[in-house]
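>>> Provide a 3D model corresponding to the input given below.
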Amino acid sequence: MATAPAAEAAAPQGGGKKKLVMILAAVLVLVLVGGGAAVLLLKKKPAEDGEDGAEHAEVAPKAKAKPKSDKPPSFVPLDPFTVNLADKDVDRFAQVGVTLEVDDPKFAEQIKAYMPAIRSNVLMVLAHKTAADLLSREGKEKLAKEIIRESVRPMGIELDDEDEEDPPADAPKKKKKKKKVQVESPVTHVHFSNFIVQ
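From the prediction side, this is the model:
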């Protein structure tokens, strides 16, 4: 009779060891599967970056807007602008920090020589904006294009206004203007360092 309780006590311990072994096996399987997935993902990434020549030849090249230059671009920061906005119902103002990006360092020096005229042009653009114009992303993008156009104007570079829309079909016809030669701006981007509208 003494052997029966000892056999019952040994049975739960054996079942506990089986559960422990099964849990350890499951954890081991999860670690192996996770490690294998990580290895596959890490192997796949260099192939996408173009390190593997055979796979890279099969992938179609992406279209690029401009080839990158060997030298880094030059940045010309402008002093921050504080201007009253054109809102009629409320007095509002904007404080905008602008940095111009140019590809040619010589042109960056030339911009510095024309800085008073450039600042005046940018202030005129900002003064004709309303808070609603400046609060949307589209408004900021349009402002950046206008700043590019106005920043090169003092140097005799005239850029077309891309935002001009075609007149409606029923509008009176105006004299056709001669098509201007497409001029590429030496100022490639406008970066806003701060943008506060109050």
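>>> going forward, measure contacts between C-alpha atoms and count neighbours the same way
Will do.
>>> what helices or strands is the longest helix along the chain leaning on?
Taking DSSP state H as the assignment, the helix of the chain that covers the most residues is helix 3-49. Applying 3 or more Cα pairs under 8 Å, 6 or more residues apart in numbering; DSSP states H and E, we find helix 3-49 packed against helix 53-58.
>>> Moving along the chain from the helix it packs on, name the first helix or strand you hit.
The first helix or strand that comes after helix 53-58 along the chain, using DSSP states H and E, is strand 74-77.
>>> Give me the residues contacting that next one.
98-105, 108, 111-112 (Cα atoms under 8 Å, 6 or more residues apart in numbering).
>>> Any of the residues you listed buried? List them.
If you count burial by 16 or more other Cα atoms under 10 Å, the buried members of those come out as 98-105, 108, 111.
>>> contacting residues for Asp70?
Residues in contact with Asp70 (Cα under 8 Å, 6+ apart): none are found.
>>> Also this sequence, please, to line up against the first:
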Amino acid sequence: MLRLLKFILLLIVIIGATVAGTMLFLNRTSAGTPDAPAAPVAEAQPAPPPVRAPIFAELEPFTVTLYGEMRNRILYTAITLRLDNEESRKQIQDYMPEVRDRILKVLSAQQLAQIQTPEGREALSQGIRASLSRPFAAQLPGPQIEDVLFTAFVVQ
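Down below sits the predicted model:
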């Protein structure tokens, strides 16, 4: 009986040593070996500049008549401008009657078949952007418009 007890105790010590050795080996390979030289510290790179909040100018909706070959249609659209800076937003607000006039001229010149396609809407967006980017006064630069966003677009 004593011999059996010694054998079981020896077996437990061998199993414990095996488990301890395995744990030590796994910890070394996952965390890097202590004898290996430390990886070179990467040079401190400056933090990326913070992302600035977008500047939007929401315009009142527009309703224009589109003249077609068979019959006329109505275009109702709401537009929001994404601007580059606060000066551009102030300029858009200060010259709002002229802003609306320029947009109405671009919208009313559109062909029905053209604006019903994604490519046509993109061309319309670019046309509005080009029209509004021109200076409103000779001594001022034009507003810096990043994008023209259609928040509503209905043709009836």
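>>> Any chance you could compute the TM-score here?
After superposition, the two chains reach a TM-score of 0.62 (TM-score structural alignment, normalised by the length of the second structure), with 107 aligned residues with a Cα RMSD of 2.5 Å.
>>> picking that back up, pull up the aligned stretch in the second structure for the longest helix of the first structure.
Against the second structure, there is no aligned range for helix 3-49 of the first structure (TM-score structural alignment).
>>> Pull the distance from that helix to the chain's centre.
44 Å (Cα atoms, centre = their mean, to the nearest Å).
>>> before we move on, what about stretch 72-89 of the first structure?
20 Å.
>>> what stretch of the second structure does it fall on?
The aligned range for stretch 72-89 of the first structure is 53-70, by TM-score structural alignment.
>>> now the end-to-end length of the matching stretch.
Length of stretch 53-70 of the second structure, first residue to last, Cα to Cα, to the nearest Å: 46 Å.
>>> Now intersect the buried ones among the contacts of strand 74-77 of the first structure with the helices, please.
105, 108, 111.
>>> Quick check: buried residues in the match of stretch 72-89 of the first structure?
Going by 16+ other Cα under 10 Å, stretch 53-70 of the second structure has these buried residues: 55-57, 59, 62-66.
>>> Tell me how many other residues surround the equivalent of Gln91 of the second structure over in the first structure.
Under the alignment (TM-score structural alignment), Gln91 of the second structure pairs with Gln110 in the first structure. Residues lying near Gln110 of the first structure (other Cα atoms under 10 Å) number 11.
>>> next one: Leu32 of the first structure
Neighbours of Leu32 of the first structure using other Cα under 10 Å come to 12.
>>> Okay, it and Ala25 of the first structure: tell me how far apart.
Applying Cα to Cα, the value for Leu32 of the first structure to Ala25 of the first structure is 11 Å.
>>> Since that was my last question, I'll sign off now.
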